[in-house]
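> Output the structure for:
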Amino acid sequence: METPEAFDRLLRERSAALLRTAYLLTGDRHLAEDLLQSALTKTYLRWETLRDEAAAEAYVRKVMVSIYTRWWQRKWNGERPTAELPDVELLDPYGAADDREHVRRLLAQLPRRQRAVIVLRFYEDMSEKEIAESLGISPGTVKSTASAAMGKLRALLAEPADGVGAAVDLTQVEGRGGRGAGPVGGGERA
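Below you'll find the predicted structure:
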């Protein structure tokens, strides 16, 4: 069987970026190469079912994560005896919940359009184009609205909240793409 020209182009143009992703997943150059090779093999076998080259690259990334997850699940993560006990940092069990609530309150202070853009961008991990289509606005309006909203959120974070300075990292609360963040109420119309 001959290799499709599009698959060869994917290898030439995107293999460095795909290898970088594999390395970030594994933390080891040799494992990253093995991971990428396995993912490319699976992609090649499914090549005829993929819509286009962009779908193929996304498929390779999805397969890499799937394979890596299986490798990780098989790995034994039990206890290992050591001569010294490691220092363990105790985390505040309620800190994350407090941060999420604080971010919800901050979001409620944004106008509706700004809040919608921020939630769709950072909680639902949608692209600017997808947000523009969802809200019926231009991508440029999405960019300027997101910029204005982030500026307002930074200003709100700089203000003391309930007598205590607010130090919440917005990108870390429920993470990017944290689906199911739930509706955020309040605020005024844009």
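> alpha carbons only for contacts and neighbour counts from here, please
Fine.
> Let me see the ranges of the strands in this structure.
Here the chain has its strands, by DSSP state E, at 160-161, 164-165.
> all helices for this structure, in order.
5-26, 29-45, 53-74, 95-108, 112-118, 128-135, 139-158 (DSSP state H).
> From Arg104, how far out is Met150?
14 Å (CA to CA, to the nearest Å).
> which residues does the nearest residue in space to Glu33 that is not next to it in sequence contact?
Excluding its sequence neighbours, the residue lying closest to Glu33 (CA to CA, 6 or more residues apart in numbering) is Leu19, at 6.7 Å. Leu19 is in contact with Ala32, Glu33, Leu36, counting by CA atoms under 8 Å, 6 or more residues apart in numbering.
> can you count the residues close to the nearest residue to Glu57 once chain neighbours are set aside?
For Glu57, ignoring the flanking residues on the chain, the nearest one in space by CA to CA, 6+ apart is Leu10 at 7.4 Å. Using other CA atoms under 10 Å, Leu10 has 17 other residues around it.
> Here is a second sequence; please produce its structure as well for comparison:
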Amino acid sequence: MSGLLLVIVSAIFVNNVVFARFLGICPYLGVSRKLDTALGMGFAVTFVMTIATAIGYVLHYGILVPFKIEFMQTIMFILVIASLVQLVEIVLKKVSKSLYNSLGIFLPLITTNCAILGVALIAIQEDYSFVTSVVFAFFSAMGFILAILLFAGIREKLEEADVPKPFKNVPIGFISAAILSLAFMGFSGLVK
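A predicted model of the protein is given here:
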């Protein structure tokens, strides 16, 4: 059990997909203007990342490895991710039209979110078991949610702040993201 705990702590804090691996930066910067939109994107990414890793694991070890066609894993993961994003888009359109509209173009862009593909590939490269892969994917997504919510909260406060004109919007956003990333570097020695 301590092995899973290490994977969980590492996925959320130490090897956070946004701050340590620099994956998923596009939605991190693009959908983090409001907390509710960031949370919606985080949940969509969590669903797609967890399910894509699970399905990808099964397909990798069930089809690619036995037929010795592991070189197809990237294409296979992309097809799985694209299919899941279509499913999420259809469900959100029916269940929560307002969230669907607020996510806008960023919802289909989950398909190209490198964090999802990266986590699925890392789980295979690290030779995790099925359970560990799914736990790793889920808690990597929790790390993504933590990152995007922290940044959205900061950006909401920055909208009210008296920021010098040359630093308004994008520049202060990048400075804040850099400082937040530096803060997460404090976790770097926690888990090997």
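> Drop the TM-score for these two in here.
Between these two chains, after superposing, the TM-score reads 0.27 (TM-score structural alignment, normalised by the length of structure 1); 80 aligned residues with a CA RMSD of 4.7 Å.
> Next, find the distance separating the residue nearest to Glu33 of structure 1 from Ser144 of structure 1.
In terms of CA to CA, Leu19 of structure 1 sits 34 Å off from Ser144 of structure 1.
> Can you classify Lys157 of structure 2 as helix, strand or coil?
helix (DSSP: H, G, I helix; E, B strand; the rest coil).
> if we can go back for a sec, format the strands of structure 1 as CSV; extra columns: distance to Glu5 of structure 1.
Formatted as CSV, the strands of structure 1 follow (distance: least, CA to CA, whole Å):
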stretch, distance to Glu5 of structure 1
strand 160-161, 58
strand 164-165, 58
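> Just name the most buried of these.
Neighbour counts (mean count of other CA atoms under 10 Å) averaged over each of these peak at strand 160-161, with a mean of 12.
> That one - contacts with which helices or strands?
Using 3 or more CA pairs under 8 Å, 6 or more residues apart in numbering; DSSP states H and E, no helix or strand is in contact with strand 160-161 of structure 1.
> Strands of structure 2, start to end?
According to DSSP E, structure 2 contains no strands.
> Which one (most neighbours) among the contacts of Leu19 of structure 1?
Leu36 (25 neighbours).
> Could I get the contacting residues of Val134 of structure 2?
Contacts of Val134 of structure 2 (CA under 8 Å, 6+ apart): Thr50, Ile51, Thr53, Ala54.
> Quick check: it vs Ile78 of structure 2, distance?
Separation of Val134 of structure 2 from Ile78 of structure 2 (CA to CA): 17 Å.
> if we can go back for a sec, in CSV, list the contacts of Leu19 of structure 1 along with distance to Leu24 of structure 1.
What follows is those, written out as CSV (distance: CA to CA, whole Å):
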residue, distance to Leu24 of structure 1
Ala32, 8
Glu33, 11
Leu36, 12
